[in-house]
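Q: Dropping the sequence and predicted coords here.
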Amino acid sequence: MTQANIDYGSRQAVGLVAGREISTRMRSKAFRVFTGLMMALMIIGVLIVKLISGMSSGPDATIGVTAQTAGLAAPVTATAKGIGENIATRQVASEADGNKQITDGKLDALLVGTGSDVQVVVKKELDRKLQTVFDSFAGQQALNNQIHKLGGDPGQVATQVGQAKATVKPLEPPYPYDVAQLVLGAAAGVLIYLVMMMNAQAIAQGVVEEKQSRVVELLLATVKPWQMLFGKILGIGALGLAQMVLIGAAAVIPAALTGLLPSVGAAAGTVVWLVVWFVLGFLAYALVFAGLGALVSRQEDIGQVISLPLMLLIAGYVVGISVLPSNPGSRFVEILSIIPTFSPTLMPMRIGMGGVPVWEIVLALVLLVAFIPGLLWLSARIYRNAIVRTGTKVRFRDALRAA
C-alpha cells in the first residue's frame, strides 16, 4: 500500500470519527439548549446595556432657578461639571411655581433668594451629591465676594484657576481605554472560557463514556487510537467553534446595530483573534483532557484526573474578569497572558480591550504553538496505552511506561 493510500485512509478514519462526534453532540438536547440559552442571554445583555446607557445619558438632577437667581444657572452647572456631576437647570415662572414642581417631583431643587447667596429649596432633604455641588458653589461665591472686596475681578481669577494644571510627564504614553472596549474584552473572555470549558470537558466525558460502555473496543477494531483521538478532538472542536461563532454573533450584531461597539473594525478584529485563540487553546486543553480521561473508566472519577488543568483554565478566566476591567494595564495579567496555560483566556480579553503590544501577542502565540507538540506526544501516548484498560484507574506513570 502506498503512502498516499495510507494518508487517505487515515484522513478518512479521522473524518468518520469527527463526523460521529458532531452528529452525536448535535443530537444532544443539552448542547442545543445551552447554545440557544447563551445566544438569548447575549442579546438580552446587549439590550440591557443599551437601555442603561440610554438612561444614564440624561442629567443627574434638574435644578430650578427664579428670575432673581437665573444668573446662577451657568456657574452652578459649571461647578457641578467640575466635580463630575451632570445637572440641568430650568427657569420657573415664580418661586411658588418652583415649589409646586418640587412637590410634583419635576425638580430636584430650587435656587431662591437674591442671587448674592446660595439658598436651596428641596422637598424633604438634599441629595448628598447635590449637597456637595451646592457647598462647592457656595464656597466659590464666598471667594468671589472676597475678591470683589479686594478690588479684583472674580471672572479673571476663575479663568486663571481653571487654566492652572500640573504638567505630567509619563515615561510611557498611556493607552486611552474606552468603556465599550473594556466591555468587549470582558465579553470575549467570558465567551471563550465558557465554550472552551464546556467542550474540553465533553472530550474527557466522551472518552470515559466510550471506555465504560466498551464501545471503544469495537471502534479500535477499525481505527487506530490516534485516529480516534484526533477525530474526537476535531469533531467536538469544530462544533465548539461553530457554537462560539453563533453566540458571539448574537452579541456582536445587536451591539453593532445599537451603536454600543467602539467600531465595527475593532469588533471584527476581536472576533478573528477570538477564533485563533479558541482553536489553539481548545487544542491544548482538549489534548490534556482526552489523555487524562483515558486513565479512568467511570464518569464519577473524571473530576479527580482533570482537576488540575480545569483549575488552570478557571484561574485564567477569574483573574482576567476580576482584574482587567478595573485595571486593563495590570502588569501581573500581562505576564500571565503570555504563559501558555493562561493565554487562551487572558490574551483575547486584553486584545479586545486594546493596547496590547504586538510583540506580546506574537510571543504568546509562539509559546502556545510550541507547547502543543509536547502535549500531543504526551496525550497520544497516554490515550493509546490506557484507553483499552478498563476497571480500576490507570496510574499516570503506568500509562506512560506501557508499550
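A: Yes, it's here.
Q: Only C-alpha atoms from now on, for both contacts and neighbour counts.
A: Fine.
Q: State the next helix or strand along the chain beyond the helix or strand harbouring residue 22.
A: Assigned by DSSP states H and E, residue 22 belongs to helix 3-26. Counting by DSSP H and E, the element after helix 3-26 in chain order, helix or strand, is helix 29-56.
Q: coming back round to it: for the helix holding residue 22, list every residue counted as buried.
A: By neighbour count on 16 or more other C-alpha atoms under 10 Å, the buried set for helix 3-26 is 10, 13-22, 25.
Q: can you put those residues in TSV and add distance to residue 197?
A: Below are these laid out as TSV (distance: C-alpha to C-alpha, whole Å):
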residue	distance to residue 197
10	28
13	26
14	23
15	24
16	24
17	21
18	19
19	21
20	21
21	17
22	17
25	15
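Q: try this one side by side with the last:
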Amino acid sequence: MSALSARQAVLLVTRREIETRILSKMFLIFTGLMLVTVIGGSVIFTLIGGSSAVTVGVTDPALARPLAAAADALGEDVETRTVPAATGEKQVLDGELDVFVTGTATAPKAVVKRQLDPALQAALASIARQTALDAEIARTGGDPAAANRAAAAAKVDVQRLDPQAEGFGERIGLGMFAGILVYLILLVYGQTVVQGVVEEKSSRVVELLLTSIRPTQLLFGKVLGIGVVGTVQMLLVVVAGVVSAQVTGLFSIPASVITWAGFWALVWFLLGYVMYALMFAALGSLVSRQEDANGVVTPVMMLIIVPYVIGVSVLPADPDSGLVELLSLIPFFSPTLMPMRAAFDVPAWQVALTLTLTVLLIALMIQLAGRIYRNSVLRTGTRIRLADAFRDA
C-alpha cells in the first residue's frame, strides 16, 4: 500500500474527527439548546418588547389625550403625564421618562435620550399637521391650498440629549449576542481540541496513528475536523438568529445590519478558532493526563475570557470606548471584541488591519504549534516544559 500524501493524511484525520463528533450527543444537545435559546429568545423578547408602554411627559395637558389617541391608532402604547418644563429633560436623562414633549400643538418638540420611537414621532407629526390644518382653515375661511401648505410645513423637532447610532439599544443587544455566541463556541471547541489531543496521547492511540502519518498532519487534520463541526454549529445558530429576528420583527434596525453582524460573527469565529485551536493543541500535547490540561491551557483561555469580559462590561455603556477599540485591533483579542463592535460602524481600515494581523499571526502559529506538537506528542509521563518542546526540535 502506497504512503498517504500530506493532503490525503490531513483529510483522513479531518473526516475521522467530523464523523466522530458531528453525530455525538454533545453536539446534538448543545446545538439543539442553542437553537431553542436563539429562536425562543427572539419570540419572547418580541412579545415583551411589544407590550411595554412608552412614558411621555408633556408640559401642555391638552396634548395628552390626542397624543395617546394618535399613538394608539399607530399601535403604540403610550402613558402620558404632565411634567414641569424645568424638570422634563432631567427626567429623560434619569430614565423616568422616555420622551418629554414641549412646545405647542403645531410645533411640538420631543426631547429623548437617544432616539424617538418612529410610531410616537408619527403620532406627534399627525397632531401637528391636524392642528395646523384646523387653525389655517379657520383663519383663511376654508382655503384648501393654504391649509395644505400649512399642514405640509408642520413637523416635529427632535432633540437628542445623548446622540448615538440609529437603533442604539438594538445594536448593543445585537453586538452582545454576537460576542457571547463567538465566545461560547470558541471556548467549547477550544476545549474539545485539548481533550482530543490529551485523550489520544494518554491512551497511546497517537502512537498507532503516527505510524502512518506525520505529527503535523495529525495536528492540522484534528484542528480542521473539529473546526468544521464548530463552523456547522455556528452557521446554524447565526442563520437561525438572523431569520428569527426578521420573522418576529425583533429589531427595527435595517436587516442588512443584522445580516452583516452575523457574517462578521462567523468570520471572527473561524479566524479565532484556527488561532486558538492551534495554541490549545500545542499546549495540550505537553501533558499526558486530562487533569493536567487546564493548567497548561489557562493562558489561552484568558485570551478569550478577558476581552469578552471587558467587552460586555464596557461596550453597553460606551460603544466608542477607546480601550475596547484599541484591544479589538490586537489579534489575540479581536475574535471576541470585533463581533461586538460589528453592530456599529467600524472603520474599514481597522477591519482590514485586524484581519491582516490575525492572518499573519495564524501563519506564525502554524509554525510554532507544529513544532511544539511534533516534539511533545509522543513524550509521556510528567508535564513537558514549553522551552524543552522548542529546544528538542
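A: Nice, I can see it. Values in this document were obtained by computation on a predicted structure and should not be read as measured data.
Q: Quick TM-score on the pair, please.
A: Superposed pair, TM-score by TM-score structural alignment, normalised by the length of the second structure: 0.74. Supporting alignment: 323 aligned residues with a C-alpha RMSD of 3.4 Å.
Q: Also compute the angle for the helix holding residue 22 of the first structure relative to helix 29-56, please.
A: Interaxial angle of helix 3-26 of the first structure relative to helix 29-56 (axes from the mean of the first three to the mean of the last three C-alpha atoms, to 10 degrees): 70 degrees.
Q: Please work out which residues of the first structure line up with stretch 264-271 of the second structure.
A: The alignment of stretch 264-271 of the second structure onto the first structure (TM-score structural alignment) spans residues 273-280.
Q: now the helices for the stretch 151-300 of the first structure?
A: 154-163, 179-212, 215-219, 225-257, 264-293 (DSSP state H, counting those that start in this stretch).
Q: Let me know which of the ones you listed is the nearest to residue 78 of the first structure.
A: For the helices of the stretch 151-300 of the first structure, the distance to residue 78 of the first structure is smallest for helix 154-163, at 10.9 Å, taking C-alpha to C-alpha.
Q: for the closest one, packing partners?
A: helix 128-149 (3 or more C-alpha pairs under 8 Å, 6 or more residues apart in numbering; DSSP states H and E).
Q: how far off helix 154-163 does the helix it packs on point, in degrees?
A: Using the same axes, to 10 degrees: helix 128-149 of the first structure against helix 154-163 is 130 degrees.
Q: from the middle of its chain, how far away would helix 128-149 of the first structure be?
A: Offset of helix 128-149 of the first structure from its chain centre (C-alpha atoms, centre = their mean, to the nearest Å): 43 Å.
Q: ditto for stretch 318-332 of the first structure
A: Counting by C-alpha atoms, centre = their mean, stretch 318-332 of the first structure comes out at 10 Å from the chain centroid.
Q: One more: stretch 366-377 of the first structure?
A: Distance, stretch centre to chain centre, for stretch 366-377 of the first structure: 26 Å (C-alpha atoms, centre = their mean).
Q: Quick check: buried residues in it?
A: 368-369, 372, 375-376.
Q: so that stretch aligns onto which residues of the second structure?
A: Residue span in the second structure matched to stretch 366-377 of the first structure, by TM-score structural alignment: 356-367.
Q: That stretch vs the first structure, mean deviation?
A: Mean deviation of stretch 356-367 of the second structure from its aligned counterpart in the first structure after superposition (mean C-alpha distance after the TM-score superposition for the first structure): 1.2 Å.
Q: Residues contacting that stretch, please?
A: Residues from elsewhere that reach stretch 356-367 of the second structure (C-alpha atoms under 8 Å, 6 or more residues apart in numbering): 271, 274-275, 278-279, 330-332.
Q: swap the cut-off to 6 Å and go again
A: With C-alpha atoms under 6 Å, 6 or more residues apart in numbering as the test, stretch 356-367 of the second structure has contacts from 275, 331.
Q: before we move on, what about stretch 238-245 of the second structure?
A: Stretch 238-245 of the second structure is contacted by residues 38-39, 42, 262 when judged by C-alpha under 6 Å, 6+ apart.
Q: Residue 238 of the second structure versus residue 259 of the second structure, what's the distance?
A: Distance, residue 259 of the second structure to residue 238 of the second structure, using C-alpha to C-alpha, to the nearest Å: 9 Å.
Q: more neighbours, those two?
A: residue 238 (22 against 18; other C-alpha atoms under 10 Å).
Q: hang on, the earlier thing: which pair in the buried residues of stretch 366-377 of the first structure has the greatest spatial separation?
A: Longest distance between any two of those is 12.4 Å, between 368 and 376; criterion C-alpha to C-alpha.
Q: Please work out how many residues are found near the counterpart of residue 191 of the second structure in the first structure.
A: Matched by TM-score structural alignment, residue 191 of the second structure corresponds to residue 201 in the first structure. Residue crowding around residue 201 of the first structure was assessed by other C-alpha under 10 Å; the count is 21.
Q: Residue 85 of the second structure too?
A: Residues near residue 85 of the second structure, counting by other C-alpha under 10 Å, number 16.
Q: Check the one 4 residues further on too.
A: Number of residues near residue 89 of the second structure (other C-alpha under 10 Å) recorded here: 22.
Q: ok, the buried residues of stretch 366-377 of the first structure vs residue 112 of the first structure, which is closest?
A: Checking these one by one against residue 112 of the first structure (C-alpha to C-alpha), the nearest turns out to be residue 368, at 67.6 Å.
Q: Report the separation between that closest one and residue 385 of the first structure.
A: Distance of residue 368 of the first structure to residue 385 of the first structure, given as C-alpha to C-alpha: 26 Å.
Q: and if you look at residue 175 of the first structure?
A: Counting by C-alpha to C-alpha, the gap from residue 175 of the first structure to residue 385 of the first structure is 51 Å.
Q: What's residue 339 of the second structure aligned with over in the first structure?
A: Residue correspondence to the first structure (TM-score structural alignment): residue 339 of the second structure is matched to residue 348.
Q: Residue 370 of the first structure: which element?
A: Residue 370 of the first structure belongs to helix 358-386, assigned by DSSP H and E.
Q: Next, the angle helix 264-293 makes with that helix.
A: Going by the same axes, to 10 degrees, helix 358-386 of the first structure makes 30 degrees with helix 264-293.
Q: Mean distance of the following helix or strand past helix 358-386 of the first structure to its aligned residues in the second structure, please.
A: Using DSSP H and E, the helix or strand that follows helix 358-386 of the first structure towards the C-terminus is helix 396-401. Comparing helix 396-401 of the first structure with its match in the second structure after superposition yields a mean distance of 0.7 Å (mean C-alpha distance after the TM-score superposition for the first structure).
Q: how about helix 396-401 of the first structure, which residues of the second structure does it hit?
A: The aligned range for helix 396-401 of the first structure is 386-391, by TM-score structural alignment.
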